[in-house]
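Asks: Sharing a sequence plus its predicted fold:
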Amino acid sequence: MILYGLKTCDTCRKALKQMPECRLVDVRAEGVPLEVLTAAQAQFGDTLVNTRSTTWRGLTEQERLQPALELLQQHPALMKRPLIQTDAGLYLGWDKATQEAVGID
């Protein structure tokens, strides 16, 4: 399993603590592969972009109008976290449904 997130994100830390076998990919340092971003955007749509983040509030109105994939490539911290990639698929966030889907009781 791969967890795309930020090493400083509390939610990502909680997820990693419950899934020690998961590998963290820090999106600021390493980015997210375009094929993963494309698949996540197709699956989750606009919910992939965290519009409550400090990064989002710092964008100009014109920047916010860019396509989501372009925004996420330029500002990876805009992605809602964590994005978890397993053999079974992609999961976004760390709610009960995601935890059950990845085998956390």
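Replies: Received it, and whenever you're ready, just let me know what you need.

Asks: only C-alpha atoms for contact and neighbour calcs from this point on.
Replies: OK.

Asks: Remind me what the lengthiest helix in the chain packs against, helices and strands.
Replies: What stands out as the longest helix in the chain, according to DSSP state H, is helix 34-44. If contacts are counted by 3 or more Cα pairs under 8 Å, 6 or more residues apart in numbering; DSSP states H and E, helix 34-44 sits against helix 68-74.

Asks: second one coming, line it up with the first:
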Amino acid sequence: MLKLYGIPNCGTVKKARAWLDAKGIEYAFHDYKKAGLDEQQLSAWVAELGWESLLNRRGTTWRKLPEGVRAGIDEASAIRLMLESPSIIRRPLLDLGTKRHLGFSEAEYEELFAS
């Protein structure tokens, strides 16, 4: 089964969930703010997608970080930060089983589910 990762009050996550629901596509939702994330899973995502793609630099969580933390961010510190504050992970993350997809746009989801 597909798994959608995010936080329920995120507007983009709401759009992705609404799209999946409208298409009748079954999925499990994982609220990583409540349920957390394990380091092994996050490390696998980093290996596949890259830590820079996963790190949401547009959100308030990022902007609230001290400038020194933001300036000195690297893979190890990004992983630590994402584990401590999962709301800094770009969302939604759709786990298709064989690959992961970050973000939401109707066109991209249409393409993902075209087959």
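Replies: Now that the structure is in, tell me what you want to look at. On a predicted model such as this, the values are computed, not experimentally measured, just so you know.

Asks: Which residue range of structure 2 does the longest helix of structure 1 align onto?
Replies: Under TM-score structural alignment, helix 34-44 of structure 1 corresponds to residues 39-49 of structure 2.

Asks: Any chance you could list what contacts the matching stretch?
Replies: Stretch 39-49 of structure 2 has contacts (Cα atoms under 8 Å, 6 or more residues apart in numbering) with Trp51, Leu54, Ile79, Leu83, Arg100.

Asks: Name the SS class of Gln85 of structure 1, please.
Replies: At Gln85 of structure 1, secondary structure determined by DSSP: H, G, I helix; E, B strand; the rest coil is strand.

Asks: Look at it and say how many residues are nearby.
Replies: 19 (other Cα atoms under 10 Å).

Asks: Need the counterpart of it in structure 2.
Replies: Checking TM-score structural alignment: Gln85 of structure 1 goes with Asp95.

Asks: Would you agree that match is in contact with Tyr27?
Replies: No: between Asp95 of structure 2 and Tyr27 there is no contact, the gap being 9.4 Å when judged by Cα atoms under 8 Å.

Asks: got any residues that touch both of those two?
Replies: Leu2, Lys3, Leu4.

Asks: isn't there a strand covering the last one?
Replies: Read it as Leu4 of structure 2. Yes: looking at Leu4 of structure 2 with three-state DSSP, it is inside a strand.

Asks: Can you classify the residue of structure 2 positioned farthest from its centre as helix, strand or coil?
Replies: For structure 2, the residue at maximal distance from the C-alpha centroid (Cα atoms, centre = their mean) is Gly68, at 24.2 Å. At Gly68 of structure 2 the chain is in helix, as set by three-state DSSP.

Asks: That one pairs with which position in structure 1?
Replies: Taking TM-score structural alignment, Gly68 of structure 2 has Gln62 as its aligned residue in structure 1.

Asks: who's in contact with Glu100 of structure 1?
Replies: Applying Cα under 8 Å, 6+ apart, no residues contact Glu100 of structure 1.

Asks: So it versus His75 of structure 1, what's the distance?
Replies: 30 Å (Cα to Cα, to the nearest Å).

Asks: and if you look at Lys17 of structure 1?
Replies: From Lys17 of structure 1 across to His75 of structure 1, the span is 26 Å (Cα to Cα).
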